[in-house]
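[1] Below are the sequence and a predicted model; questions follow.
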Amino acid sequence: MELLGAATVVLLVCIACLLSITAWRGRSGKGKMPPGPAPLPILGNLLQVKPKDLATTLQKLSEEYGPVFTVHLGSDPVVVLHGHDVVKEALVDRADEFAARGHMPIGDRANNGLGIIFSNNQEWLQVRRFALSTLRNFGMGKRSIEERIQEESEHLLEEINKTKGTPFDPTFTLSCAVSNVICSIVFGRRYDYKDKKFLALMNNMNNIFEMTNSYWGQLYQMFSNILDYLPGPHNKIFTEFDALKAFVAEEVKIHQATLDPSSPQDFIDCFLTKMQEEKEHPNSSFHMKNLITSAFDLFIAGTETTSTTVRYGLLLLLKYPKIQASYSALLLVLSQGTTIFPVLTSVLHDSKEFPNPNEFNPGHFLNENGTFRKSEFFMPFSAGKRICPGESLARMEIFLLMAIILQNFTLKPVVDPQELSITPTLSGTTNVPPAYQLCAVPR
């Protein structure tokens, strides 16, 4: 039986390889793609594109091939946009042409074309507009959501105070705080930081981001047509997705039992009401599967990226204590069918706008008199039609959480600041900071 199983795997690999070679040959003669390194059959540009540090790899390729170039992720050609000018032209100046979401194997398999993040066409447009309108109605970008963040900050401060200045890893504490803000909008409730179910969800999300940015996750993005048929660590990503969606589905059932269409309390209530309004339309975008996927998208997108940013911010302040001291003092006053990769990192680190772009220097965003200087190169939330719908919420959360932490605590590293590494441990779709501990000493 074991021999039979091994033979089956070998046969599947051979078939997948033949299909990949056929697809590669078919594409090689179609159209004129931008310049780039010559791909190998099946492997594409795997030898040149290092999944563990994708941003650095793409930067080096742009130095050789220019701001617009082609790389092959497996057998799939991807056009990379590197630098402010070409990214702005695509995402802002020609927003309609570049509004579609490219091929993203992990997201495509997890969401099956539904939701907000990995969907396309009219269904995406309708659900995104609905989500933006609903989020605004529940206070996103307004004073009311600022009050929710400040309320959650009190719970965060209470949790940090419990450490009594001893070393701790802030990962899950920050994730809980940030997640509770989006939970109050999507689910109409917050969760206690010790709630076992809630902590399990935080763990699910952390695993998804780590696995997605891991070597196996990046390989899946390149060779999904092969790895879909093979066992391996890449399949665990989808187990984590399923666990989170099961939680969302459970919340939806609870909301169905208590729904009052005349007085919706949160995003799920609003979506259920919209479903009732459109129940006579067989092709409506507002159905149960899309509700679960959309709520899941908001939940995970509104938690992990913001908490990771705050965590990275605290790490930088630990490494540069003089900057922490100065800002703490201030705060105590206050082509059709082709996948396109606009590399936002190349804009955020553009030396034309930011001298010494790889150094941590808040002065990049200050005028000579110390006032804030806005830069159109700063686009961490992307730009154009696919700009993050939660941008205003994330900006407010990052500012308020960082400010409140620094107003109440002096952050001390456990090791010499010079020994702290700020190089991402994972760098793919997101940059994940290395694990660290800190001591929060009350002021």
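    Now that the structure is in, tell me what you want to look at.
[2] Going by C-alpha atoms from here, please, whenever you check contacts or count neighbours.
    OK.
[3] Count the neighbours of Ser285 for me.
    Other residues within reach of Ser285 by the criterion other CA atoms under 10 Å amount to 21.
[4] pretty sure it is touching Asn120, no?
    No. Under the criterion of CA atoms under 8 Å, Ser285 lies out of contact with Asn120, with a separation of 11.6 Å.
[5] The stretch 101-250 of the chain: helices as residue ranges?
    105-111, 121-137, 143-161, 171-186, 196-213, 215-227, 236-258 (DSSP state H, counting those that start in this stretch).
[6] Just put the ones you listed in CSV and tack on mean neighbour count.
    Output for these, formatted as CSV (neighbours: other CA atoms under 10 Å):
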stretch, mean neighbour count
helix 105-111, 18
helix 121-137, 16
helix 143-161, 17
helix 171-186, 24
helix 196-213, 19
helix 215-227, 21
helix 236-258, 16
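[7] got another, please set it beside the one above:
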Amino acid sequence: MENLFLQPTSTTTLLVTAGILLVWYVFYPNFDRKRKDLPGPRPLPLFGNLFQINPKSFNSTLYELSKKYGSVFTVYLGPQKVVILAGYKTVKDALVNHAVEFGDRYSSPGFHDLSGEQRNGIIFANGDSWKEMRRFALINLRDFGMGKKAAENKIIEEVQYLIDVFERHEGQPFSTAKSINNAVSNIISSIVFGSRFEYSDEEFTLMITRANDNFRLLGSSSLQLYNMFPWIFQWARNRRHLKRNVAENRKQMKRLIGRLQGTLNVEMCRGFVDTFLAHRQKLEDLKITDAHYDIENLVSTTANLFVAGTDTTGTTLRWILLLMAKYPQIQDQVQAELSRVVGDRQVRAEDRKNLPFADAVIHETQRFANILPISVPHQTSTDVTFQGHFIRKGTPVFPLLTSVLWDESEWESPHTFNPAHFLDKDGKFVKRDAFMAFSAGRRACPGEGLAQMELFLFFTSLVQRFSFTPPPGVKEDDLDLTPALSFTRTPSPHELCAISRGGIQN
């Protein structure tokens, strides 16, 4: 009888001991003796700060925590220690002044699924592969119009296609999302593939739909939990959906590349893909082996450019038209400036310097809408002491761009849509140091120049031709600015009316 009582007690003790050892094994390596130097909410073993973070509003949670714990603090996403950088001065100090130390890319389980097993391309790669692909892309994308006159002509051509789509709705309510995404995606497609797609092209629209869907999935609660506890949530439906999307888009990219490869003329490259293939062929002719220039790396780089050149610019344009409908007096001012400076002719890139209010509205939309609230995660490349805090090599680092674009010490009214943030007392456009919509440092968006030209030409051309209003029976005040749940801050589904204002003379 005595053994019957002792056996359960011994078993319980053994299980508790094993549990403590397991927690110690999984969790302890993420603590270090410098932990006291890094403020942050107290984590629980294994669970970390799970119960203090709202997975449906991850960036908002971090933003609120930054107000309590300062500009450099830690959170534990499950057992994973993460350093959060908040505020303009701190984020700039890390990404610009300590660019090498904070320059590596951290790939969470979700981003690992998005980037694939190879982890090559531009966005998620590290080391020599990243350096070579970024260098090659920057040089050759410029040759095909990135930020140049050739890009301007492509954008103006695409503006006309988009205007035709808007005109067909004849002033009736419609969602701008699909047509804007198609138009914006065609700009990067023409630069990368050498030609645009028809909006009815099923292959094209499926690629865009899946790419946009992936941002939604990455922002979902189940993917946030998968990032924290991949061994538990690896079978989550959204994770399986993400992997299917990625696999299908890679197949489509390979098919598109295969067609271009079959018609390649190295003397007349049509776009970035042709240039990559021509360089690869040259290396083969010279019998030089360079692992950076394989087809898998081309697929990843092309996919990176396609997604980066579609989502954020398209999302910003959707926000700006929604904001024009919500604030008609601001739309009136933009249109008055356009009428005074440009008249009825097509707006050109060179007009930007004479349209300060329109330029301010675009920049303020990027600041206020805060499209990418958290930069794609970084990782320390070495041990670093930063602003008095010791951070170990390999530590994930999240630059909180929300805290930069809404920094109360940098912006007069950070939580209000106010184009005056970018205007001086004489109404001239002014740059603001704390405008960090494209991140900064080594990992800053390489397509910033192209994106800014697209936003300017699309926006001014659209408001020159149309006035955007809420649907009949909906007041401006009732237009909802609450973002949808996604990795990027996208507008919630909505409809607008595009009321024609007359023609544009090319």
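    Great, that's in hand. These figures come from a predicted structure and were not determined experimentally.
[8] Tyr220 of the first structure and Ile106 touch, don't they?
    Yes. Applying CA under 8 Å as the test, Tyr220 of the first structure and Ile106 come out as touching, 7.4 Å apart.
[9] so where in the second structure does stretch 83-101 of the first structure end up aligned?
    Residue correspondence for stretch 83-101 of the first structure in the second structure, counting by TM-score structural alignment: residues 87-105.
[10] can you list contacts of the matching stretch?
    Stretch 87-105 of the second structure is contacted by residues 71-72, 85, 123-127, 376-384, 386, 397, 399-401, 403-405, 407, 410, 434, 440-443 when judged by CA atoms under 8 Å, 6 or more residues apart in numbering.
[11] Just the buried ones from the residues you listed?
    With burial judged by 16 or more other CA atoms under 10 Å, the buried subset of the contacts of stretch 87-105 of the second structure is 71-72, 85, 123-126, 376-382, 384, 397, 399-401, 403-405, 407, 410, 434, 440-443.
[12] Okay, and which of those map to helices?
    With helices defined by DSSP state H, the entries of those inside them are 401, 403-405.
[13] which residue sits closest to the aligned partner of Pro167 of the first structure in the second structure, ignoring its sequence neighbours?
    Applying TM-score structural alignment, one finds that Pro167 of the first structure aligns to Pro173 in the second structure. Nearest non-adjacent residue to Pro173 of the second structure, counting by CA to CA, 6 or more residues apart in numbering: Cys497, 4.5 Å away.
[14] mind checking the SS state of the counterpart of that neighbour in the first structure?
    Counting by TM-score structural alignment, Cys497 of the second structure lines up with Cys439 in the first structure. Secondary structure for Cys439 of the first structure, judged by DSSP: H, G, I helix; E, B strand; the rest coil, is strand.
[15] distance of Cys439 of the first structure from Lys236 of the first structure?
    34 Å (CA to CA, to the nearest Å).
[16] With Leu331 of the first structure instead?
    The spacing between Leu331 of the first structure and Lys236 of the first structure, counted by CA to CA, is 43 Å.
[17] before we move on, what about Phe130 of the first structure?
    32 Å.
[18] Same question for Asp169 of the first structure.
    25 Å.
[19] give me the number of residues near the residue nearest to Pro173 of the second structure?
    Cys497 of the second structure, neighbours per other CA under 10 Å, totals 22.
[20] was I right about it contacting Gly171?
    Yes. In this structure, Cys497 of the second structure is within contact of Gly171 by CA under 8 Å, at 5.3 Å.
[21] Looking at the second structure, name the residue matched to His155 of the first structure.
    Using TM-score structural alignment as the criterion, His155 of the first structure maps onto Tyr161 of the second structure.
[22] Against Ala498 of the second structure, how distant is its match?
    According to CA to CA, Tyr161 of the second structure and Ala498 of the second structure sit 15 Å apart.
[23] again with Ser179 of the second structure
    Computed as CA to CA, the Ser179 of the second structure to Ala498 of the second structure distance reads 13 Å.
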